[in-house]
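# what's the 3D shape of this:
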Amino acid sequence: MTPAFWRGVWWLPSTPETQSPGQLRVDADGTCRLEIVGSLNLGAVGQAADDATRPRGDRVPEIHGMSKGKPITLLDCFTTASDGFSASTRSYQDIHVQEALIGAHVARDEPAFAAAIVEIENLTSWLAHPNIIERSDDGEGQHATTSRPPDLSCVIDGWTITARGLAQPFRANHKHSRLVVEGEVSTYLVLAPPEPVAAREFHGLVHEISDLITLAAGEASDQISLTLIHREPTIMPERDGSTFEMDTQVESFGARIHTAMPEEASPMDWRLLFSCRDHTFQDLVVDWLRVRRRAPDACNVYFGLRYARPRYTETRLLLTAITAEALHKGLVDATALSDADIEQTRLARLRDEQREVAKKLGKTPTFRERAIGLAAKPDADAVRELIPDIEAWADRLKDARNNLAHTGNETTDDDIFYLEWVTSSLLALVLMAELGLSPETQRRAVRDILSPPR
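Presented below is the predicted three-dimensional model:
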């Protein structure tokens, strides 16, 4: 998006009678900044909201505003620049805004939103809707039709997640040299909690689903837009004097690590590791959310490497090794006792039985054992094609990780670019296996996409 501006008046919810002019600026990466002419006394509100012995400084949970008749709420705000030490002496004040909600006045923790509509990069390709575009040629000319894709839906933890499509009418663009006829099919997700929630409750789920599509696409796939649906509809007048209800839509803006590029070309279907053609939408989304929530730390590091990829191979290799260890802890948890172990502990009477249980309690896998354990999770043929010698790979990864972690240098003669590539590819295979994707899908992914470049 291009930078956007909302000029108007702004005030603190606790003192609506004290208003200051200014403008809200939203940059292309979603960063929000409120530029006030004069000052808002954020410090006084922050102090009043907390114990007097622990001042919070110029920070408030929300600021309200009005621009062109539209209500605006700014969440988690703090001063970044000003030209004075008190509100009465300042001529300007720049305020950082974590999230801007255009279209409603709400409190930070107010459960005001009944649903959200989100667009995510590469979502349309990943959904793999069949027969949404059909072409034919009757000899006289070519014909094309676009169809609205069917809704796909699933439920997890009371939240309903629905993928919906929209087929736009064909349009003709007249050029100096030719006539271009274009059609368009787009998709979006509707996230509906079991009951209204605060705006911030949607961000975690959007982030988790973005990670799923990023895994499938092999490239950063992040939020393009987020529109929240207020729990109270807007009453609109009809010409005959009657009224009707419309959803109250509230646009949400906020800074993100990756800036979405919706007009860029999406990967071709054969470049996706998997799609809804390989597994159902419901199974992929539900299973992914469960897997992601079992290993949040590992996934945060792994996908951080996708959204903000470091330039140095050493950094990528160290972070990939960290991901492998954390992923094994989250998914395998080899040190946990089974129900049978617990029962054995309770009923143990012999010294030998107690000794065996104590060994299980005290055993913590080494990094090398964790790496080998991860390699055992995906399809064996897919892993073998990617990493022919698992034992040697685990040794090299362990040595490289220890060297980088303890000395900051990688002193071996191994190709660490290759080592980082195959390790990262193995992690993708592990996540695919956890999603229940077939061995054939995993082997195709290795053969066509994940194998290191020659």
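# switch to C-alpha atoms for all contacts and neighbour counts from now on
Fine.
# can you pull out the helices in the stretch 201-350 of the chain?
Counting by DSSP state H, counting those that start in this stretch, the stretch 201-350 of the chain has helices at residues 201-217, 281-294, 296-307, 313-331, 339-347.
# let me fix that: the stretch 51-200 of the chain
For the stretch 51-200 of the chain, the helices defined by DSSP H, counting those that start in this stretch occupy 123-127.
# all strands for the stretch 151-300 of the chain, in order.
Secondary structure of the stretch 151-300 of the chain (DSSP state E, counting those that start in this stretch): strands located at 152-156, 159-174, 179-192, 223-230, 234-237, 243-246, 249-253.
# Would you convert the ones you listed into JSON lines that also reports distance to residue 399 and mean neighbour count?
Below are the strands of the stretch 151-300 of the chain laid out as JSON lines (distance: least, Cα to Cα, whole Å; neighbours: other Cα atoms under 10 Å):
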{"stretch": "strand 152-156", "distance to residue 399": "41", "mean neighbour count": "15"}
{"stretch": "strand 159-174", "distance to residue 399": "44", "mean neighbour count": "15"}
{"stretch": "strand 179-192", "distance to residue 399": "44", "mean neighbour count": "16"}
{"stretch": "strand 223-230", "distance to residue 399": "38", "mean neighbour count": "21"}
{"stretch": "strand 234-237", "distance to residue 399": "62", "mean neighbour count": "12"}
{"stretch": "strand 243-246", "distance to residue 399": "61", "mean neighbour count": "11"}
{"stretch": "strand 249-253", "distance to residue 399": "44", "mean neighbour count": "21"}
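# One more, so I can put them side by side:
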Amino acid sequence: MMSKDARLDLPAEWTGNWWLPENPEHPVPGVLRYEPEEGLRLLLIGGFEDRTFHPIDGGMDEADETFTWPLLLGSADNKEITLLDCLSVSSESYGLGVGGLHKQTVSALTALVGVHLKNVDQEAFTKCEVSVENLNLWSDSSVFTKTLGIKDEKLNGEGSIHVKPTNEPSVAVSGTMISLAHVHTLPHFDHMRGQTRGRMRDTVHVRFEPTKACSLAGAREYARAIQDLVSLATHTACAILWIQLRMPPKDRDYYPEGYPIRDREVKVYFQGTVRGDAEAKALNRNDVLFTCHDLPFEEIMPRWWDIRQRFQPASNMILGLRYAPARYVEGNLLTATGAAEVLHRALRIDESPIPKEDFGPLREVLLDQTPDKYRSWVKGKLRNEPTLRERLIALAALPDEETMSTLVPDIDQWAKVTTQARNDLAHNGQTPKQSIDQLLASVKVTSAVVIFNLLQVLGVPGERQREVIHRNSELHQTAMQARIHLTVSEK
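Reported below is the predicted structural model:
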């Protein structure tokens, strides 16, 4: 049975009929199943033709190709369903020309439950609601408050839990209204044979309301933006828990005047890069880099949208180490240093080691002294850009000074070791001059420097940065590794 919130960490199933958009007169019965570990599978009794035959002398030859369908439509459990990016995984038949397909399994990348789309790019959705892991913690807001009874400076056994709707902070960003919203249940008692349990639930999500209806791709981009923000803020890979879209109801004109009409709900299913678990225990608050208490929601969202545009390659690379970390330290080193380089360029720090007015004439003199047959090669090498080592040193100078001195006690040595390791790995495929402990420390420190630069441009106060470097268990350990393995005093 489909979960009420369409959670991506829970299985779901729909039974009904399915058809190709161009052939609705020939539906095929089947079951659509969603599993968090496997994604979407459509199990059909019968199927859609997924083979092409070419006549040859004495018979038919089956073409060696894989069939895909951009869209499949279905009507299951009283729901309209659209499947996107479908692929025939397996098909069985009784034999060529004998009754067609017996059964077929089709995989799909995305299922939209509640709508039949005309095409993948259809701009049909007026709202997008997204929930990601640890959003409750990051939002620093709740509909719940509690009290404990005290008498004579001792707990007297009395207490209460109150629920009260909270304000929804909202801000307009690039033509889209973004709100932080809560959905909560009222108090309920479960009377069991051995105990009575009272429960309520508060779920936080972010709601996007664009001025113009958006496509599924636009909605997915909203979801990724929130996922990346919360993952950066909590210093961990946060999964998308659910996405729900809304669109205008059908046949609005046929309802009586004043009749309350609700928008249609469309639930989105897909297999995420990160598997979520809504029931898992929340993070330790000390490990979170910042919350809406440090930067109010109305301030952080416009800044994050700007930063995603300016620094998205660096953000993607550094968060990629969280979402899908490489198994080898060498891959992580290349990713971390690559993120540092592209971030340094995006910050538009003066990148010219030689003043531009001096470099031009110097370049011409060098080229004049170069034989013609080598001039093209030399011309390509003459670039007035800083080295990776210089970029790393410049990045370490931008966040809070006390924080950086704690994280990287010896900036020159860290930059030297990291640059040498990256160059040796990129050019020779190995790092003979660095120990594995140095490589691990270089990856962690370089990643942390990039993260603190992102926090700096987001506006996270220096005081909060100093708290983070001491309270976050992973960053505290990174600073210890830097002191041991990335200082000149190391033997």
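# What would you report as the TM-score here?
Remark: TM-score between the superposed chains equals 0.85 [TM-score structural alignment, normalised by the length of the first structure]; 431 aligned residues with a Cα RMSD of 3.2 Å.
# quick one on the thing from earlier: please identify the most buried of the helices of the stretch 201-350 of the first structure.
Mean neighbours per residue, mean count of other Cα atoms under 10 Å, is largest over these for helix 313-331, with a mean of 21.
# what range in the second structure does that helix sit on?
Residues 329-347 of the second structure are matched to helix 313-331 of the first structure when aligned by TM-score structural alignment.
# out of the helices of the stretch 201-350 of the first structure, which comes closest to residue 154 of the first structure?
Nearest of the helices of the stretch 201-350 of the first structure to residue 154 of the first structure, taken as Cα to Cα: helix 281-294 at 5.0 Å.
# The closest one against the second structure, how far on average?
Compared with the second structure after fitting, helix 281-294 of the first structure deviates on average by 1.4 Å (mean Cα distance after the TM-score superposition for the first structure).
# can you count the residues close to the equivalent of residue 110 of the first structure over in the second structure?
Residue mapping for residue 110 of the first structure onto the second structure gives residue 122, with TM-score structural alignment as the criterion. Applying other Cα atoms under 10 Å, we find 13 other residues in the vicinity of residue 122 of the second structure.
# Of the helices of the stretch 201-350 of the first structure, which is nearest residue 178 of the first structure?
Here helix 201-217 is closest among the helices of the stretch 201-350 of the first structure (Cα to Cα), at 34.3 Å.
# which part of the second structure lines up with the closest one?
Against the second structure, helix 201-217 of the first structure falls on residues 218-234 (TM-score structural alignment).
# separation between the closest residue to residue 332 of the second structure other than its chain neighbours and residue 104 of the second structure?
Using Cα to Cα, 6 or more residues apart in numbering and skipping residues adjacent in sequence, the residue nearest residue 332 of the second structure is residue 326, 6.0 Å away. Counting by Cα to Cα, to the nearest Å, the gap from residue 326 of the second structure to residue 104 of the second structure is 35 Å.
# These two: which is more packed in?
residue 104 (21 against 14).
# And the more buried one? What does it align with in the first structure?
Match for residue 104 of the second structure (TM-score structural alignment): residue 93.
# Tell me which stretches of the stretch 351-454 of the first structure form helices.
Using DSSP H, counting those that start in this stretch, helices in the stretch 351-454 of the first structure cover 351-362, 367-375, 380-386, 390-407, 416-434, 439-445.
# closest one to residue 144 of the first structure among the ones you listed?
Using Cα to Cα, the helices of the stretch 351-454 of the first structure put helix 439-445 closest to residue 144 of the first structure, at 31.4 Å.
# Check which helices and strands that closest one sits against.
Counting by 3 or more Cα pairs under 8 Å, 6 or more residues apart in numbering; DSSP states H and E, the packing neighbours recorded for helix 439-445 of the first structure are helix 380-386, helix 416-434.
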